[in-house]
Structure formats: C-alpha cells, structure tokens
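Chemist: heads up, no residue letters with this:
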C-alpha cells in the first residue's frame, strides 16, 4: 500500500527518467533484462505506490500539470461514461431474472424446486469459463469489450420469448459468456490509464453503476409489470427483458465509438497524439508497462511463479462469499415472505439495499484515495457487516434489525473498487499478469459460486437461509484476515523493491 515514504508519483523519480519511459514507446527496451534497467523499473514502480500530495476533495494532485488535468478530464469522459453505462445495463439484466421470477415467470413456465438457483448457476458457469480468455483477449484487441456488450444485449432480448426452462437456461448461458469480459476488463483498462491515487475513485464511479443498476431494475420491474403487463399479449415479466435489451444495445454501439481501450493501442480521435504520448508517459513513470505478448509456458510460469496470483485469489474468495445476500436475491425473497406487500411493492422495496449501497461505494472509494490506503477501510467494513448480518443469523431478531441489515448489506459489496484497484497496483509492472490475475480473481471465485449456492443458498430454504447467512459470517472474518495478510505481503514487497533499486 502507499504508506512507505517515497517521492510523489506525480513527479518522476530521478532513477526512472529516460529508460523507464520507454516501456510504452519501445517494446524492445520493455523486454530488456539488463539489471540496471530492472532496477530503474522497480524504482518507478515503488515511486508510483508512494503518497501523492492532494487534499481529499481535490480531483487532481498538486503536481499534475495543466496538460495532465486536461487529459484526465477527457479520460474520465471517454472511459467512465461507457464503463458506467455498460455495467449499469449488466446489473439491470442480473436483477431482472429475480424480478421476473417473482413477477409471474415462475408460474408461467412452471418452475419448481431449485430451478431459479440452477439458472443462476448456469449463468455463473458460463461467466466463469469465458472470463479469463476474454479478459486476455480484451487486453490485446480494442473492440472485444463493446462487441461482447452487443452480443449479450441480443441474447438478453431473446429471453422475452422463452417457453421452457431449457430455452431460458441456454440464453442465460450465452448472456453469462459475453458479460464475463466486462467487469475484469474495465478494471484492467482503468489500471492502464490511472495512477494509484487516482484509481480508487474512478473504480468507485464505475462500480456505482451496480447499485444504480439494481435500483433501476427494481423501479423498472415495478413500472413495467404495472403498465406493460398484457400489452401486445406479452406478460409483464417478458417486457422486462425487452426493456433491458433496449438499454444495452445502444450502449454497446457507444462503446465502439467512444471507448479508448488502453494507452498502448488506443486509436481514438478524441485524444491528440500529444495526449496519447502523455498518457503512456504517465504510466511508464510509475512502472506501468504495456502487453509484450505471450511466450507459451514461460508466460504461464511467470503468472504462477509470483506471489501475486496466489495472494490476490485468496484475498478475493472470502470477499465474494461474504456478500452473497446482496447479489442472490435473498433479501428480496425475505421481503416477499412478509406477505405485506404486492409484487410491485416488493420490487420497489428491493431497491433499498443497492440504493443505500451507492453511498457505501462512493464513500469507500473516495476515502481510499484520500487516505491512499485500502486495508483499514476493508477491515472496518468487515466488522460492521459482521454485526449487522447477525439479524438474519438469529432469525428471531426484531424486524427493524433485519431491515437495518438489509439496508446496509450492500456495504460489503461496496469495497469492490478497493479490491480491484489494489490488484491493479500490485500487478502494474506486468500487463499480461495484471489481466490474468484480475480475471482469475473473479473467475475462481465464481467457479466456487457455481456450486456453493446449491448447498448453502438453496431456493427451497428461502427466506430463512440459515446455512447461507452463517456461511457469510464465517467468510466476513476470513476476508478481514486475508486483507491484513495481503497488506503485510504488499508492504514487504515494496520494501524489498526499494532496497533492490537503491
């Protein structure tokens, strides 16, 4: 983390001048194994992890030049606009399945038993299998992300016409496959343009789309079911998929036009040649490097031979499992079990969790950039979540306690920008490793999520989910411990790099 006293990243370190700027401008020098060059690169990397002078409310660092500030504005508009809109549409789709299920799809298609969780598992399997290869492909080719965006919009539309569980399962598999690239690749792109002190808030703005998306799907489901049910002979739940696709497909087309990909391969006409060179220089100045290509088993050994992969995957796993109730519809099914609200009201009340979560995402991401550290924020959230979620572990807890837990439960999801920003920082010196590790973190977590819900979040146990909530509590504790362990390991690596570069 950024607690070691170093020269600010906004002012290039003396040891990382001409040679350290070349990784983006000369592929040959990026591969140079000369010890002096390696030491210069490590010096630039360690400097990039150091503290940068800025006040918590400042969008720019004091050391940013006028040209850098102009570039940052353009980068924010080009990258964050598309990133936010695309992930917003993805979360509308994710939330729509549960909303469709409780809005008549279960009865119309004759679902029974655990078929809802089976659909979620099928989606997760496809999402997991395709994530790493598509993330690596997106690191190499410019249009992979918007192309996959367009294809998942098409398969989202096709879900309106389903007549059986099998047909819907096939569409959910395809949607999961094409959606798999988005989250990890956007984080890879963010880490390719922004410094450590800039990254948290941008990742937070990107992730705000999850809360907005889940809120939107609740409001949208309520309005669609209320006003479009029966229009043109289609049930309201079918219109949910049509409306979602109408949002997704235009966003994909915007991505083909606006999204700049990464500095090493951007062709966007919205940035001048000088601005593109400046973006590459900013990354080289903090040890960032572009992809250098794969060299078979040597590349694979490089990925698995460092501590980054192992530590970051173990860091990710308990976090994903500790926040399941906010993402698997458990809270929505508890609201429905109260038998006090009609379908429209249940859909509206389901927006409380992601709505309050928007505050957590914003607060934690901006706080992490202000403090220029991630660990204490994550550990503090774990303690808070552990206390609040006991409302569902102890089922006879007061209803008001449960509503408080539901309302604040998205805070555990809200540390996501910190998790992936931290991974971007740790792996900055190797672009292929960074893409692989970020993809692996989520893919391996999802590999477990493909079957764990069948054991601990079985639909037939709703809304009690005793095993599920206890499982989450255990993982909240594990996540706090893995966070502290990763912080220690990261600091040790920086100290060693600093000693070596000296």
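Modeler: Happy to help now that I have it. Quick caveat, the model's predicted, so the values are computed rather than measured.
Chemist: okay, CA-based contacts and neighbour counts for the rest of this
Modeler: Will do.
Chemist: in the stretch 401-502 of the chain, which spans are helices?
Modeler: Using DSSP state H, counting those that start in this stretch, the helices found in the stretch 401-502 of the chain span residues 416-426, 431-449, 452-456, 466-501.
Chemist: and residue 268, how many neighbours?
Modeler: Residues near residue 268, counting by other Cα atoms under 10 Å, number 17.
Chemist: now do the contacts for it.
Modeler: Residues near residue 268 by Cα atoms under 8 Å, 6 or more residues apart in numbering: 258, 259, 260.
Chemist: helices - which of these land there?
Modeler: Among the contacts of residue 268, the ones falling in helices (DSSP state H) are residue 258.
Chemist: save the contacts of residue 268 as a markdown table, and put in distance to residue 270 too.
Modeler: Shown next, in a markdown table, are the contacts of residue 268 (distance: Cα to Cα, whole Å):
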| residue | distance to residue 270 |
| --- | --- |
| 258 | 8 |
| 259 | 10 |
| 260 | 9 |
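Chemist: this is the comparison structure:
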C-alpha cells in the first residue's frame, strides 16, 4: 500500500502536469493555440491502451516487483525530457512513450490488491489507493504555484519546464524503491522484500483461503478464451468506461478558470490562482472516494453506491448544460458549484473493481484480464472522444459535452442495476439446479456475489 499510494501520487502528477504547464506558460511559449492539449491526451491514451493488456499478461510471468518499478523509472526519465521540448510534435512523441510506461501502474496495483485483501477490506484499500490520483492532481497545481514563485527563470528555464524536471527526478527515486517494497503474490513472494516474513505470507494465504480466493496463475490462451466467454468480460468494462466518461469535464476546470474575464478585460484569476483553485476540488475528491469505499465495505454493496454517485453526478451536468447554453442569464456561481460537485462522483473505480473481485473470486486469470480490458477500453475511447467532446478551443462553452455526460450517468444507473439483477438471476437459477441435483451451494457472505461466481 505504501509503495502503491506514493507511486500513484507521482504517476498522476506526471500524467496531469501537462495541464498545469499548459496554463502556466507552455501554451504561449510553444504557440499551442489550437487543440494541442487534447492531442497530448490522445497520443498518451493510444499508447496506454496498446500496452495495457500485454502488461497485465506480463505481470503473471515477470515479478511485479521487477516489472512495475522498472517501468516507473522509464516514465520518470520521459517526464524529465518533456521539460526540454521545443514544439508540440516533440511532446506528442514523448507522450506516446509516457503512455507505454505508465500503462502498467494502476491496473497492476489494482490486480495485486485482489490477491492480498478480503472482500471486507478490498474497497477501502482500493479507495485509498485511487484517492491518491486526486492527491497527485492537487500536488500538480500546488507544485506549479511553488515553482512559479521560486524557480521561474532559474538556469534559463521557465517555471513550467522545472515542473517536469522535478517530477522526473522524484519518479525515478520512487521507482527504485519499488524493487524492495512490492511483495509480489502471496504464493510467490518477493525475495528482496526483507520486511515480508514467512508468518505474513502464511497468514495472507490462510485469509484468502477462508474467503475462497485463488492463487496467482499465469495467463494462457486457454484462460484468455475462457474469459472471453464470460458475460462479466463485457459488462464490467462497459460500466467502468461509462463511469470515467460521465464526470470527465472536471479535468478542464482550470481551462474554465483561465477563460473568465472581468468587465475591464483583465483575467478574473491569475496563473497561480488557476492552478491553486482546483486543489480544493481534489480535496473533495479524496474525501468522497474514502466515504464511498468505506461505506461499500461496511454495508457490503457496490452497485447501490454506484447508482448514488450517478445521481449526484447528474446534478452538475444538468446545471452546466443550462449554463453553457445561456451563460449570460445563468449565474456564474452555478458553474463554480457544478465543477466542485462533480468531484463528489469520482469514487466509482474502487467500487467497480471490488465488484469484479466479488464476482470472480476463484478466477485470477479472468480478473487480471478484465481489469486490463476495462482500463484499455477507457483509454481507447478517450483517445478520440475527449477531442470531440471536450475540445480545448471551445472551453468553457462546450457544445454538447455536458449533455452527453447526462446520458452517460443515466447509462451507469441502468447498467449497475442490470448487472446486479442479472447476477441475482444467475445465482438463483444455479441454486435451483443444484437443489434438483441433490447439492446445495455453500453460502458465502461477500456482498454482491458468492465465491462460486
């Protein structure tokens, strides 16, 4: 958890600092007055998507304690190189490399959590880990403010360039620590992890046995074909993609702030404030990710809390749909409130992944692949959709982005209820069949599904 959380903070810092740099001088220095910011995301997303599934397979053959830290060192070096870019095309190439190296981190750690934690613990751990994305985003804005105030022009480098240099150095050091901090799998522990004792390993395996969790297995063509035959393989990734697309407008909060002009023509917020204000939104994000995750483990449900987040997420989307169509007659305060409210609905990922673990406790290969499919699906869609839906040239008055978000949230509600209902139908049907054959399935209290899913 220690390595995962610190690594995730740094990963998201490296992933999102392009936006902080964009509003802090990069746009003007490199002449980025079109949709280059969107294309930075597009190139990153394409390479991220292409590498993700191979990475999920590789970590079943190569120790995660070697694979994940090694790639982290790689993306740290690439992050530092962005500081010396002179045009958009150089950044495009480096963003491709960044996507390749970063693709393993989030899904790899989420997969590891499924091997070490029980159903009553998993969502909390995933939630804590996932909230580190918001911490990284908050640090990006805070770090940019600090750099602008202290390092602007030092050694001939603009403040936004120093952001990438510092991020890169930190990332390399964290990656080196991962070789010793990651425990690998309970049945194949890391020999370099001196802190992990035989007693810990025995305890971990006994705990997972009690909850019907299987050991880590290498993914083969047979297991891949079996995974493709499961209905979960298609519905869980689709649900996850929708939960990412629905609140995606929060990523452009700083563009909204940068676009605001006073009556005298001066900017409403200066560069430091544009970077600092979204930090409050990140704090809201962290708080509510923890709330949703803890509630999920305490009351042992995933789908109802997904629906609750969707209902909350609908409210700012409706308000912003009205504001973008008539900004003159709609209070600006409504737009501010909507952006902050959107951060309350960003706790869906830990619930979806915990639900996946509940549904497939005894099929580690399928779990690992479906995590990969889910994340790859997100980046495959983002690689083209965010350019069309959230073009930077339209900010903040997007033509139809918020209206689409309403539709995405509605689909989240329908799919969450549908998956829950379908899972219940299959469970009931299986019990009836087993009773007819003279066998009764043991009850397993793990919330959304039983251990024989």
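Modeler: Yep, that arrived. Predicted model only: the values in this text are computed from it and were never measured.
Chemist: report the TM-score for the pair.
Modeler: The TM-score (TM-score structural alignment, normalised by the length of the second structure) is 0.89; 420 aligned residues with a Cα RMSD of 1.5 Å.
Chemist: related to what we said a few turns ago, out of the helices of the stretch 401-502 of the first structure, flag the one nearest residue 156 of the first structure.
Modeler: Closest approach to residue 156 of the first structure among these is made by helix 431-449 (20.7 Å; Cα to Cα).
Chemist: identify the residue of the first structure aligned to residue 416 of the second structure.
Modeler: Taking TM-score structural alignment, the alignment pairs residue 416 of the second structure with residue 483 from the first structure.
Chemist: neighbours around that match, how many?
Modeler: So residue 483 of the first structure, with other Cα under 10 Å, has 24 neighbours.
Chemist: and it, how far is that from residue 475 of the first structure?
Modeler: 12 Å (Cα to Cα, to the nearest Å).
Chemist: rewinding a little: deepest in the core, which of the helices of the stretch 401-502 of the first structure is it.
Modeler: helix 416-426 (a mean of 25; mean count of other Cα atoms under 10 Å).
Chemist: other SSEs contacting that one?
Modeler: helix 165-193, helix 196-228, helix 307-322, helix 352-371, helix 431-449 (3 or more Cα pairs under 8 Å, 6 or more residues apart in numbering; DSSP states H and E).
Chemist: which of the contacts of residue 268 of the first structure sits closest to residue 40 of the first structure?
Modeler: Nearest to residue 40 of the first structure among the contacts of residue 268 of the first structure: residue 260, at 28.9 Å, using Cα to Cα.
Chemist: hang on, isn't the closest one packed against residue 267?
Modeler: Yes - counting by Cα atoms under 8 Å, residue 260 of the first structure does reach residue 267; the two are 6.9 Å apart.
Chemist: give me the more crowded residue out of these two.
Modeler: Applying other Cα under 10 Å to residue 260 of the first structure and residue 267 shows that residue 260 carries more neighbours, namely 22 against 16.
Chemist: can you tell me how far that one is from residue 158 of the first structure?
Modeler: The spacing between residue 260 of the first structure and residue 158 of the first structure, counted by Cα to Cα, is 30 Å.
Chemist: kindly report the same for residue 406 of the first structure.
Modeler: Distance, residue 406 of the first structure to residue 158 of the first structure, using Cα to Cα: 33 Å.
Chemist: how about residue 321 of the first structure?
Modeler: Residue 321 of the first structure is 31 Å from residue 158 of the first structure, by Cα to Cα.
Chemist: likewise residue 305 of the first structure?
Modeler: 44 Å.
Chemist: between those two, who's got more neighbours?
Modeler: Between residue 305 of the first structure and residue 158, counted using other Cα under 10 Å, residue 158 has the larger neighbour count: 18 against 11.
Chemist: where's the more buried one, which helix or strand?
Modeler: Using DSSP states H and E, residue 158 of the first structure sits within helix 144-158.
Chemist: what about that helix, how far off from the second structure?
Modeler: Comparison of helix 144-158 of the first structure with the second structure after fitting gives an average deviation of 0.9 Å (mean Cα distance after the TM-score superposition for the first structure).
Chemist: which other residues reach stretch 333-351 of the second structure?
Modeler: In contact with stretch 333-351 of the second structure (Cα under 8 Å, 6+ apart) are residues 123-124, 126-127, 130-131, 240, 243, 247, 249-250, 253, 281-282, 284-285, 288-290, 292-293, 296, 302-303, 305-306, 309-310, 312-313, 315-317, 319-320, 323.
Chemist: oh, that last question was meant for stretch 230-238 of the second structure, not what I typed.
Modeler: 227, 352, 356, 370, 371, 373, 374, 375, 377, 415, 419.
Chemist: what stretch of the first structure does it fall on?
Modeler: Against the first structure, the aligned range for stretch 230-238 of the second structure is residues 306-314 (TM-score structural alignment).
Chemist: just the buried positions in that stretch, please.
Modeler: With burial defined by 16 or more other Cα atoms under 10 Å, the residues of stretch 306-314 of the first structure counted as buried are 308, 309, 311, 312, 313, 314.
Chemist: I'd like these laid out as a markdown table, including distance to residue 127 of the first structure.
Modeler: Output for these, formatted as a markdown table (distance: Cα to Cα, whole Å):
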| residue | distance to residue 127 of the first structure |
| --- | --- |
| 308 | 23 |
| 309 | 20 |
| 311 | 22 |
| 312 | 19 |
| 313 | 17 |
| 314 | 19 |
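Chemist: and of the residues you listed, the nearest to residue 276 of the first structure?
Modeler: Among these, residue 308 lies closest to residue 276 of the first structure (Cα to Cα), at 29.2 Å.
Chemist: from residue 286 of the first structure, how far out is that closest one?
Modeler: Taken as Cα to Cα, the span from residue 308 of the first structure to residue 286 of the first structure is 18 Å.
Chemist: what sits against the counterpart of residue 377 of the first structure in the second structure?
Modeler: Under the alignment by TM-score structural alignment, residue 377 of the first structure pairs with residue 305 in the second structure. Going by Cα under 8 Å, 6+ apart, residue 305 of the second structure touches 292, 296, 351.
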